[in-house]
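Enquirer: here are the coordinates; sequence isn't available:
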């Protein structure tokens, strides 16, 4: 299983991914799911991947090869992020179609493309196995792929497009930790990338191993604060002795 998050803010973007893959409980491996695309200095593009590992590796390899061989269509020839998402979506469909007829094989994958092309705003796109895509919005400034349900509530509660890059990064780590707490198939190392608008060569990428002190601190502080908040909730009896109680027996 996989969990990846992309957050689009007025200040830039935040991308977070786990690194665990598994083909059963006795076949667990570690692979990076964050891929910084080889590109010209006027752009910065990153892919997050979920799904079949062979498919996602094939997509990343093709994107890189098209740049290396200066193909007419490559990540550097796109003038808009939406065009780049179309291009990557086409490669994804081709990779999936190679193996769609193979019995017992599930080649599907989903991607998040995040970044900026000079003169255009930074943006995020979630690319589906069919090659089509959606983008984030000011009302919902994040996209998720993989095991999304456990980490969604904290994103809904705390994120909007005005959130700072640092706060969004912390929020994404809490979202990731909540997912790891509930699903053992999502796990470290956790990769975190923050990109400030128009700073094409200065994205900050961090990698947190399982025992990383900061990751442990985030986990413990969040758990403690949730526990404190829970025990601070008012008791039902405090809302009046006249409250009606149905006799169920």
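Expert: That came in fine, so what should we check first? Quick caveat: nothing in here was measured; it's all calculated off a predicted structure.

Enquirer: every contact and neighbour count from this point should use C-alpha atoms.
Expert: Will do.

Enquirer: what's around residue 215, how many residues?
Expert: Counted with other Cα atoms under 10 Å, residues neighbouring residue 215 total 18.

Enquirer: same question for the one 4 residues further on.
Expert: Here the neighbour count serves as a burial measure; for residue 219 (other Cα under 10 Å) it reads 17.

Enquirer: where does it land in three-state SS?
Expert: Secondary structure assignment for residue 219 (DSSP: H, G, I helix; E, B strand; the rest coil): helix.

Enquirer: do residue 35 as well
Expert: strand.

Enquirer: the closest residue to it other than its chain neighbours: what's it in contact with?
Expert: Using Cα to Cα, 6 or more residues apart in numbering and skipping the chain neighbours, the partner closest in space to residue 35 is residue 47 (5.0 Å). Neighbour list for residue 47: 33-37, 111-114 [criterion: Cα atoms under 8 Å, 6 or more residues apart in numbering].

Enquirer: what subset of these is buried?
Expert: Among those, those classed as buried by 16 or more other Cα atoms under 10 Å are 33-34, 36-37, 111-114.

Enquirer: nearest to residue 180 among those?
Expert: Closest to residue 180 out of the buried ones among the contacts of residue 47 is residue 33 (15.8 Å), distances taken as Cα to Cα.

Enquirer: and the closest one, how close does it get to residue 220?
Expert: 26 Å (Cα to Cα, to the nearest Å).

Enquirer: just residue 149 next, same as before
Expert: Separation of residue 149 from residue 220 (Cα to Cα): 21 Å.

Enquirer: and for residue 110?
Expert: Taking Cα to Cα as the measure, residue 110 falls 32 Å from residue 220.

Enquirer: so these two - more neighbours on which side?
Expert: residue 110 (23 against 12).

Enquirer: can you tell me which residues contact that one?
Expert: Residue 110 is in contact with 49-51, 126-129, 145, counting by Cα under 8 Å, 6+ apart.

Enquirer: A helix includes it, no?
Expert: No - applying three-state DSSP, one finds residue 110 to be strand, outside a helix.

Enquirer: now the residue sitting nearest the centre point of the chain: how far from residue 124?
Expert: Geometric centre of the chain, nearest residue: residue 5, 1.9 Å, by Cα atoms, centre = their mean. Using Cα to Cα, residue 5 is found at 10 Å from residue 124.

Enquirer: and the comparison structure, right after this:
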């Protein structure tokens, strides 16, 4: 399992991912889910991945090979992020179909991706590409996308993320979302990667990688836990005087 978040805000992008692929008593594997491509200087494109690792690796290899061989359509020739997302979807479907056609009936080759970045003077953005190849993007009302184990970390994103949230505030929010997920699901784990992209910069120069024992990660985890306990303790009490018998019971 994995967990990845992409936030598209007025000032840029915030991308976050964990690095765990297998988790068990004696089987913990680490593989990064954030992939940056060496594209032309007028664009920056980053991929977040979840799902079958073999499919993920095959898709990424194909994307790199198409750029190297200068095929008619590749990440250097597309003019829009939406076009890049559709191209990614076609490759993903093709790689999944190969596994199915090979007769591996018990093997689930599906993979889900988030493609994010900026191309030229076009607006920055993020697209979620489903295993079927279709895609969606963010909106002003919901400026984030999630893939993988998304349910535990969603509430904090819904409460705090707005289109005009600052990039670093969004980064902290994503780390809390990631920590909440790691706390509830052992199949999501560190290292945690965080990338902040500033609008129109066309550089990826603010990248963080937090190990499990990272001092900053430990500090915000502890503070978040303590503040939640404090907030819970101050919630108003309900009164037994307002209670009544359960309807229908004798």
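Expert: Happy to help now that I have it. Just so it is clear, the model here is predicted, and its values are computed rather than measured.

Enquirer: highest neighbour count among the contacts of residue 110 of the first structure?
Expert: residue 49 (29 neighbours).

Enquirer: which ones are touching that one?
Expert: Residue 49 of the first structure neighbours (Cα under 8 Å, 6+ apart): 4, 33-34, 56, 109-112, 145.

Enquirer: go again with 7 Å.
Expert: Neighbouring residues of residue 49 of the first structure by Cα atoms under 7 Å, 6 or more residues apart in numbering: 33-34, 56, 110-112.

Enquirer: which of those residues sit farthest apart?
Expert: 34 and 110, at 12.7 Å, using Cα to Cα across the contacts of residue 49 of the first structure.

Enquirer: picking up where we left off before, so which of the contacts of residue 110 of the first structure is the closest to residue 216 of the first structure?
Expert: Closest to residue 216 of the first structure, out of all of the contacts of residue 110 of the first structure and judged by Cα to Cα, is residue 145, at 23.9 Å.

Enquirer: pretty sure that closest one sits in a strand.
Expert: Yes - Residue 145 of the first structure sits within a strand when classified using three-state DSSP.

Enquirer: corresponding residue for it in the second structure?
Expert: The pairwise alignment with the second structure assigns residue 145 of the first structure to residue 147, based on TM-score structural alignment.

Enquirer: likewise for residue 193 of the first structure?
Expert: Residue 193 of the first structure maps onto residue 195 in the second structure, by TM-score structural alignment.

Enquirer: report the contact partners of that match.
Expert: Counting by Cα under 7 Å, 6+ apart, residue 195 of the second structure touches 14-16, 206-208.

Enquirer: as a markdown table, these with secondary structure, neighbour count and distance to residue 60 of the second structure would be great.
Expert: Output for these, formatted as a markdown table (DSSP: H, G, I helix; E, B strand; the rest coil; neighbours: other Cα atoms under 10 Å; distance: Cα to Cα, whole Å):
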| residue | secondary structure | neighbour count | distance to residue 60 of the second structure |
| --- | --- | --- | --- |
| 14 | strand | 29 | 21 |
| 15 | strand | 28 | 18 |
| 16 | strand | 26 | 18 |
| 206 | coil | 11 | 22 |
| 207 | strand | 13 | 20 |
| 208 | strand | 13 | 22 |
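
Enquirer: can you tell me what residue 208 of the second structure aligns to in the first structure?
Expert: Mapped onto the first structure by TM-score structural alignment, residue 208 of the second structure lines up with residue 206.

Enquirer: my read: its match touches residue 194, true?
Expert: No - contact between residue 206 of the first structure and residue 194 fails when scored by Cα atoms under 7 Å: they sit 8.8 Å apart.

Enquirer: mind checking the longest helix of the second structure?
Expert: The longest helix of the second structure (DSSP state H) is helix 81-101.

Enquirer: for residue 113 of the first structure, give me its contacts.
Expert: Here residue 113 of the first structure is in contact with 46-48, 85, 124-126 (criterion: Cα under 7 Å, 6+ apart).

Enquirer: out of those, which are inside strands?
Expert: If you go by DSSP state E, the contacts of residue 113 of the first structure have 46-48, 124-126 in strands.

Enquirer: which one of those is nearest residue 189 of the first structure?
Expert: Once Cα to Cα is applied, the member of these that ends up nearest residue 189 of the first structure is residue 48, at 14.5 Å.

Enquirer: distance of that closest one from residue 18 of the first structure?
Expert: Per Cα to Cα, residue 48 of the first structure is found 10 Å from residue 18 of the first structure.

Enquirer: just give the nearest non-adjacent residue to residue 203 of the first structure, would you?
Expert: Counting by Cα to Cα, 6+ apart, residue 195 is the residue found nearest to residue 203 of the first structure once chain neighbours are left out, at 4.6 Å.

Enquirer: might you report the residue contacts of the one you found?
Expert: Listed by Cα under 7 Å, 6+ apart, the contact set of residue 195 of the first structure reads 12-14, 203-204.

Enquirer: confirm it sits in a strand?
Expert: Yes - membership of residue 195 of the first structure in a strand is supported by three-state DSSP.

Enquirer: fine, thanks again, bye for now.
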